[in-house]
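Undergrad: give me a model of this one.
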Amino acid sequence: MKNSIIIIFITSMFFSLLGTTRLQAQDFNPKKNNYLILSKNLQQLKPVLLTANELAKEDSEEYGAFYVIICGKTVSGIPDNSDFNALLEDAKAQNVKVFVCAISLNKFNINPDQIPELLEITENGILYGFQLTKKGFITLTI
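TA: The predicted structure follows:
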């Protein structure tokens, strides 16, 4: 029991250092239209990228950041997924930042080393989503 508590604590601290520190440094302009999609479906990334492209055209100079947070069981489909990796390349080209939830990775036994480098890890995807919403991001969950 004591060992389990220690392991959980160390794992939490590791993800805390890995995720939160890195994400606090994210740059976005709070005076522009910033968008966040919280998704539980990898296949939604393609229509999300189409949407980001249309919003960039529509908003023009008012277009800011576009973030996608992936969480839930769908993280199981990330390792070795060439179609998803191609979409991540498209996201990078469009300056769309894609994050994955460390809690979901942990729950579904996905080692962070198994995810593509183009994905950023956030310790708690739902919490990060709320934090971005408080900072003025327009948010949608799909």
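Undergrad: from here on, just use CA atoms for contacts and neighbour counts.
TA: Fine.
Undergrad: can you report how many residues neighbour the residue lying closest to residue 125 once chain neighbours are set aside?
TA: Excluding the flanking residues, the one nearest residue 125 by CA to CA, 6 or more residues apart in numbering is residue 101, at 4.7 Å. Neighbours of residue 101 under the rule other CA atoms under 10 Å: 24.
Undergrad: Proceed likewise with the subsequent sequence, for comparison:
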Amino acid sequence: MIKKQISIFLFLLFASMVAIAQTTGEDNLLFLLRKKEHLAQALVTAEQLRSSEKTTTINPGEIVIILCGEEVKMLTEPSSVDLIKNAERLNVNVVACGLSLNKFNLSRQQLLPGVRYVTNGFIKAFELQKQGYLSVEL
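TA: The predicted structure is shown next:
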């Protein structure tokens, strides 16, 4: 009888610890983007979420932005340096999709400093979603 009570107590203790961790933990976020203007909007969103004056239940941890499609070209252009620097300031990881780079005859070496690379943006997005990242696709 005592073993059963101890087992129940330990189970309830463990369950409550998991619930507390889930409600007080950080929310990792993923933006999967295909349009140039969405990158700037995602960075504004990241800044608002990281602000101490936020009015949301989202507690941002890691924020990843994966850019796919033709707009991946912008991640190689000098005109995007300020966007990438802003992302770094906000502790946001900007990632270029290798499939998209290949499609537009761009190489990994052409990416601006601070931009990360993945071979396949869709697979990376699936992996992050599987890890529990909250995601938005635009």
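Undergrad: related to what we said a few turns ago, quick one: map the residue nearest to residue 125 of the first structure onto the second structure.
TA: Correspondence of residue 101 of the first structure to the second structure, assessed by TM-score structural alignment: residue 97.
Undergrad: I'd say its match and residue 70 touch.
TA: No. Look at residue 97 of the second structure against residue 70 with CA atoms under 8 Å: they stay out of range, at 10.2 Å.
Undergrad: tell me the contacts of the match of residue 101 of the first structure?
TA: Neighbouring residues of residue 97 of the second structure by CA atoms under 8 Å, 6 or more residues apart in numbering: 66-69, 72, 117-121.
Undergrad: buried ones in stretch 77-85 of the first structure?
TA: By neighbour count with 16 or more other CA atoms under 10 Å, stretch 77-85 of the first structure contains the buried residues 78-79, 84-85.
Undergrad: neighbours of the nearest residue to residue 59 of the first structure once chain neighbours are set aside, how many?
TA: Leaving out its chain neighbours, the residue that sits closest to residue 59 of the first structure by CA to CA, 6+ apart is residue 33, at 7.6 Å. For residue 33 of the first structure, the count of nearby residues is 20 (other CA under 10 Å).
Undergrad: aligned against the second structure, show me the partner of residue 33 of the first structure.
TA: Using TM-score structural alignment, residue 33 of the first structure pairs with residue 27 in the second structure.
Undergrad: ok so, going back, could the buried residues of stretch 77-85 of the first structure go into TSV alongside distance to residue 91 of the first structure and secondary structure?
TA: Putting the buried residues of stretch 77-85 of the first structure into TSV (distance: CA to CA, whole Å; DSSP: H, G, I helix; E, B strand; the rest coil) gives the following:
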residue	distance to residue 91 of the first structure	secondary structure
78	15	coil
79	17	coil
84	10	helix
85	10	helix
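Undergrad: aligned to residue 113 of the second structure, what sits in the first structure?
TA: Aligning on TM-score structural alignment places residue 113 of the second structure opposite residue 117 in the first structure.
Undergrad: its match: what secondary structure?
TA: Using DSSP: H, G, I helix; E, B strand; the rest coil, the structure places residue 117 of the first structure in coil.
Undergrad: can you report how many residues neighbour it?
TA: 11.
Undergrad: contacting residues around it?
TA: Applying CA under 8 Å, 6+ apart, no residues qualify as near residue 117 of the first structure.
Undergrad: cool, residue 121 of the second structure as well?
TA: 66-68, 96-99.
Undergrad: residue 137 of the first structure: neighbouring residues, count only.
TA: 23.
Undergrad: so the aligned residue in the second structure for it versus residue 27 of the second structure, what's the distance?
TA: Using TM-score structural alignment as the criterion, residue 137 of the first structure maps onto residue 133 of the second structure. Applying CA to CA, to the nearest Å, the value for residue 133 of the second structure to residue 27 of the second structure is 7 Å.
Undergrad: understood, closing this out.
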